[in-house]
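S.K.: next comes the sequence, and after it the predicted model I'd like to discuss.
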Amino acid sequence: MNTAQTDTLKTAHQAFDYFTHGLATGEWQAFLDMLTEDFSFWFPIGPYHGLNIGKARTEAFLQYVSDTFEDGLTVTLDRVMSNDTTVVFEFRDEGMMRGQPYKNRVAIAFDVRGDKICAYREYFGSDGKSY
């Protein structure tokens, strides 16, 4: 593994730790602090479907996530793949979504620039939204 890939992986793992903390608790500030000013994210469904740009839009999205999963989500990491600029995390999450049992399989990609995350993409396929 080269130095660029090692640094990218270290930054992305820190961001992922902050991201999963946000999913569990609704506390997103540490994750937000790791984002570049021109941060963008892509989400597959709902009111944030497609490409979203800017920290204000990101903050609104993360609040939407916290409101949707008000008791938080637990995450089980399955695998991590990376290159010099992008790290992909595959994981399972579960909890309650608007009072109903929820579980899912998710892949998220973080694009890293320096010691910040400049982009995020999320993909998911259901294990079943209820047990």
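M.R.: Received the coordinates, thanks.

S.K.: okay, CA-based contacts and neighbour counts for the rest of this
M.R.: Noted.

S.K.: and for Leu51, the neighbour number?
M.R.: Residues near Leu51, counting by other Cα atoms under 10 Å, number 12.

S.K.: if I look at Pro34, how far off is Gly50?
M.R.: Let me fix one detail, which is that residue 34 is Met and not Pro. 22 Å (Cα to Cα, to the nearest Å).

S.K.: structure B:
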Amino acid sequence: MTQEKEKTLKVAKQAFDNLMYGFETSDWNPLLNILADDFTFWFPIGKYHGLNVGKERAKDFFQYVTEVFGQTIKLTTLERVTSSETTVVFEFRDEGMMRGQPYKNRIAISFDVRDEKICGYREYLGSDGKSN
């Protein structure tokens, strides 16, 4: 593994840990603090569908995540981590409650890393048949 790929993986793993921490505590500051100023994210559904730009938009998004899930989301299985020199993809399963209903999902997320900051995030949803 190249030194650049190792640095990218380290930053992305920290971002993933901060994401899981945000789900469990509703404290998104550790994640927001490692986002680049020109951060972009892509989300597949809802009011954040498509490309979103900026840390403020990300802050609004994660607040929305807290409104939808509270502090119920838990990682159940980290299935795979795939990385390159600039991007790391995490495939995992999680579960909890979404607006008071059982939620269980398969998700793939990717983090783009530049200068030891997260500059991009993309999320892809699947379903284990128990989500709304």
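M.R.: Yep, that arrived. Nothing here was measured: the structure is a model prediction, and the numbers come from that model.

S.K.: where does the TM-score land?
M.R.: After superposition, the two chains reach a TM-score (TM-score structural alignment, normalised by the length of structure 1) of 0.97; 130 aligned residues with a Cα RMSD of 0.8 Å.

S.K.: more crowded one of Met34 and Gly50 of structure 1?
M.R.: Met34 (19 against 12).

S.K.: roughly how far does that one sit from Ile45 of structure 1?
M.R.: With Cα to Cα as the criterion, Met34 of structure 1 and Ile45 of structure 1 are 24 Å apart.

S.K.: ok, now Val88 of structure 1?
M.R.: 19 Å.

S.K.: just the buried positions in the longest strand seen in structure 2, please.
M.R.: Longest strand in structure 2, counting residues (DSSP state E): strand 101-114. Neighbour counts over strand 101-114 of structure 2 (16 or more other Cα atoms under 10 Å) mark 103-114 as buried.

S.K.: and it, how far from structure 1 on average?
M.R.: Mean deviation of strand 101-114 of structure 2 relative to structure 1 after superposition (mean Cα distance after the TM-score superposition for structure 1): 0.3 Å.

S.K.: now do that strand: everything it contacts.
M.R.: 8, 11-12, 86-97, 118-132 (Cα atoms under 8 Å, 6 or more residues apart in numbering).

S.K.: surely His49 of structure 1 and Phe61 touch.
M.R.: No: in this structure His49 of structure 1 lies outside contact range of Phe61 using Cα atoms under 8 Å: 10.5 Å.

S.K.: between those two, which is the more surrounded one?
M.R.: The residue with more neighbours, out of His49 of structure 1 and Phe61, is Phe61; 17 against 11, by other Cα under 10 Å.

S.K.: make sure that one is indeed in a strand.
M.R.: No: Phe61 of structure 1 is assigned helix when assessed by DSSP: H, G, I helix; E, B strand; the rest coil, not a strand.

S.K.: check which helix or strand Leu32 of structure 1 maps to.
M.R.: Assigned by DSSP states H and E, Leu32 of structure 1 belongs to helix 29-33.

S.K.: that helix against structure 2, how far on average?
M.R.: Looks like 0.2 Å for helix 29-33 of structure 1 (mean Cα distance after the TM-score superposition for structure 1).

S.K.: tell me how far that helix lies from the chain's centre.
M.R.: Relative to its parent chain, helix 29-33 of structure 1 has a centroid offset of 12 Å by Cα atoms, centre = their mean, to the nearest Å.

S.K.: list the buried residues for it?
M.R.: Buried, per 16+ other Cα under 10 Å, within helix 29-33 of structure 1: 31-32.

S.K.: circling back to that earlier point, next SSE downstream of the longest strand of structure 2?
M.R.: Immediately after strand 101-114 of structure 2, counting by DSSP H and E, sits strand 117-125.

S.K.: and the angle for that next one with strand 101-114?
M.R.: Counting by axes from the mean of the first three to the mean of the last three Cα atoms, to 10 degrees, strand 117-125 of structure 2 lies at 150 degrees to strand 101-114.

S.K.: give the other helices and strands that strand 117-125 of structure 2 contacts.
M.R.: helix 3-25, strand 35-43, strand 101-114 (3 or more Cα pairs under 8 Å, 6 or more residues apart in numbering; DSSP states H and E).
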